[in-house]
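Asks: can you look at this prediction? I've put the sequence above it.
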Amino acid sequence: MDPYGVWEALRWYTELCKVISQAKVCGITNESETVKRLRLAIANKDFTFKAGQWVDFFIPGVSVVGGFSICSSPGLLEREGILELAVKHTVHPPAYWIHTECTLGSEVALRVGGDFFFDPQPGDSPVKLVLIAGGVGINPLFSILLHIADLHGYQEGKGKGYKMGTVKLYYSAKNTSELLFKENILGLMNAFPGKITCRFHVTQQTSQICKELQPHVKEGRISEKDLEKHASKDTLWYICGPPPMIESISKLLSNIGVPRNCVFFEKWW
């Protein structure tokens, strides 16, 4: 008897038992030159997630498991049974498969994970949010932003539920062509004026910025001066981006006196 083989089989069986749902690819679009956006129809009606979480992404025939942040809202899953991911092209096998082999109808399996999320309950005290994203780190923050829009819509329509405070998104990328979901973000600002606002930061812009984006774009990195105006006892800060950016922004927040327990971050590599 091969003890190693038995334990290896048991490990794989345990992993399979944790998989929450099968899913089928029902939409593929190019979000940018390097990022594909997948729409996935979720088979299991009991599958749920919180805005900001990620999924383990199991691909038949690919031994490496992907880990991708969800970029859609829990509300979209509730209403349509759909979950969305935006994945950047890399040589990492799951991302490479998405960019080179994934087609409409491809079947995968998903399992939710992560403790980076925003999930207020109806009786919770209102808070303000500042969301700070770098590059494809926008994914979980866009999910949170969409969830906030759902909360605003429900509160306005029903007159009950969680009453959301204001939200400010700071989103940094090399140039405007790498700003994911920018049209959607502009749409949210227009739909909820004063409640949802955004400042796009570009660090290596060489081309002309389109007129629609111009009022919301600032050249250069996110600074302490940008952030200090939002510091208050009822503000929560969510950050997602490359580790050096996380460390830099965390230091800025510490400099302006933001308590550590009000700062949440998700690092990606």
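Replies: Yes, it's here.

Asks: drop to CA atoms for contacts and neighbour counts, all remaining ones
Replies: OK.

Asks: which parts of this structure are helices?
Replies: 3-18, 74-80, 93-100, 138-158, 182-191, 224-228, 243-255 (DSSP state H).

Asks: would you mind giving those helices as TSV with distance to Tyr171 added?
Replies: Output for the helices of the chain, formatted as TSV (distance: least, C-alpha to C-alpha, whole Å):
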stretch	distance to Tyr171
helix 3-18	34
helix 74-80	22
helix 93-100	23
helix 138-158	7
helix 182-191	10
helix 224-228	12
helix 243-255	12
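
Asks: nearest residue to Leu180 in space, please, no chain neighbours.
Replies: Nearest residue to Leu180 in three dimensions, chain neighbours excluded: Glu31, at 6.3 Å (C-alpha to C-alpha, 6 or more residues apart in numbering).

Asks: contact partners for that neighbour?
Replies: Glu31 makes contacts with 37, 86, 180-181, as judged by C-alpha atoms under 8 Å, 6 or more residues apart in numbering.

Asks: need these in CSV with neighbour count and distance to Ile132, can you?
Replies: Shown next, in CSV, are the contacts of Glu31 (neighbours: other C-alpha atoms under 10 Å; distance: C-alpha to C-alpha, whole Å):
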residue, neighbour count, distance to Ile132
Arg37, 20, 21
Ala86, 26, 18
Leu180, 22, 14
Phe181, 16, 15
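
Asks: would a markdown table of those with distance to Glu224 be doable?
Replies: As requested, the contacts of Glu31 are exported to a markdown table (distance: C-alpha to C-alpha, whole Å):
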| residue | distance to Glu224 |
| --- | --- |
| Arg37 | 32 |
| Ala86 | 29 |
| Leu180 | 24 |
| Phe181 | 25 |
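
Asks: A further structure is provided below for comparison with the first:
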Amino acid sequence: MQWQVWTSLRLDQDHDLVASVDDRPCHIGSKVSVRCGGDFFYDGSGQDCSGDLLLVAGGVGITPIASIARHAVDLQEKLKKQNKRSSSKKVVLLYSAVETGEFLFENHFRSLSVKNSYFQVFFYITGQERYSTSVPQGYQFGRINSHVLHEKIQSLDRRRLLCYVCGPPPMSESVCKMLEHTGIDESQILYEKWW
């Protein structure tokens, strides 16, 4: 028999760590088993290191994408410091959520984009009906669609481009199809389906 167990960690209002496994409380010293899987990763070597990156995330699908973005930026900074090569690589992050309060790591991504000219981030709000007719500054209304993808890909080197996609399954499947329709080869598109 195989069991499926959900694990979550969060900080409560008092900044205390709250943990649960399968909705049962965990405490310091509790024993749990963890299994990781999938082949959705960016190691930054070989083709990964030299090509541009297009990162597309929806909701909490930002979690693995955030790790990839941070690692790519760290590698570029390391190469610049070692003067091994000029940083011509570009990293573009397209991130969608229902409303502004749902963007995880937002301040970190905005800071990265200010500090690193090769890193760009764009935030898309899909729950437009929650706002008046004005768009909050720094955000765009609407879903990440084929027009958006085509526009952002124009500034990237298609020959050495890697695309990473993670979000709700309908969004991930739609984005992957749209990327293929823009001429990106299927081998250049990596995605995670995790719920």
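Replies: That came through fine. Computed from a prediction, not measured in an experiment: that's the story for all the values here.

Asks: follow-up on the earlier one: what is the nearest of the contacts of Glu31 of the first structure to Ile196 of the first structure?
Replies: Among these, Phe181 lies closest to Ile196 of the first structure (C-alpha to C-alpha), at 14.6 Å.

Asks: just give me the match in the second structure for that closest one.
Replies: In the second structure, the residue equivalent to Phe181 of the first structure is Phe105, according to TM-score structural alignment.

Asks: neighbours of the nearest residue to its match once chain neighbours are set aside, just the number please.
Replies: Nearest non-adjacent residue to Phe105 of the second structure, counting by C-alpha to C-alpha, 6+ apart: Ala66, 7.8 Å away. A count of nearby residues for Ala66 of the second structure, using other C-alpha atoms under 10 Å, gives 18.

Asks: so what does Ala66 of the second structure match up with in the first structure?
Replies: Applying TM-score structural alignment, one finds that Ala66 of the second structure aligns to Phe142 in the first structure.

Asks: distance check, the residue nearest the centre of the second structure against Gln128 of the second structure.
Replies: Nearest to the geometric centre of the second structure sits Ile65, at 2.8 Å (C-alpha atoms, centre = their mean). From Ile65 of the second structure across to Gln128 of the second structure, the span is 24 Å (C-alpha to C-alpha, to the nearest Å).

Asks: repeat that for Arg70 of the second structure.
Replies: 29 Å.

Asks: quick one: which of the two has more around it?
Replies: Shown here are Arg70 of the second structure and Gln128; by other C-alpha under 10 Å, Gln128 has more neighbours (17 against 14).

Asks: pull the contacting residues for the closest residue in space to that one that isn't next to it in sequence.
Replies: Excluding its sequence neighbours, the residue lying closest to Gln128 of the second structure (C-alpha to C-alpha, 6+ apart) is Phe141, at 6.1 Å. Phe141 of the second structure sits next to 124-128, 135 when contact means C-alpha under 8 Å, 6+ apart.

Asks: most neighbours out of those residues, which is it?
Replies: Ile125 (24 neighbours).

Asks: that residue matches what in the first structure?
Replies: Per TM-score structural alignment, Ile125 of the second structure is aligned with Val202.

Asks: just checking, its match touches Ser172?
Replies: Yes - look at Val202 of the first structure against Ser172 with C-alpha atoms under 8 Å: they come within range, at 5.8 Å.

Asks: how close does the match of Phe181 of the first structure sit to Pro170 of the second structure?
Replies: Here Phe105 of the second structure is placed at a distance of 23 Å from Pro170 of the second structure (C-alpha to C-alpha).

Asks: try Tyr95 of the second structure
Replies: Distance from Tyr95 of the second structure to Pro170 of the second structure, counting by C-alpha to C-alpha: 15 Å.

Asks: more neighbours, these two?
Replies: It is Tyr95, of Tyr95 of the second structure and Pro170, that has more neighbours when counted by other C-alpha under 10 Å, with 26 against 9.

Asks: the more buried one contacts Gly58, doesn't it?
Replies: Yes - when contacts are counted by C-alpha under 8 Å, Tyr95 of the second structure is listed as touching Gly58 (5.8 Å).

Asks: can you find the partner of Leu162 of the second structure in the first structure?
Replies: Under TM-score structural alignment, Leu162 of the second structure pairs with Leu236 in the first structure.
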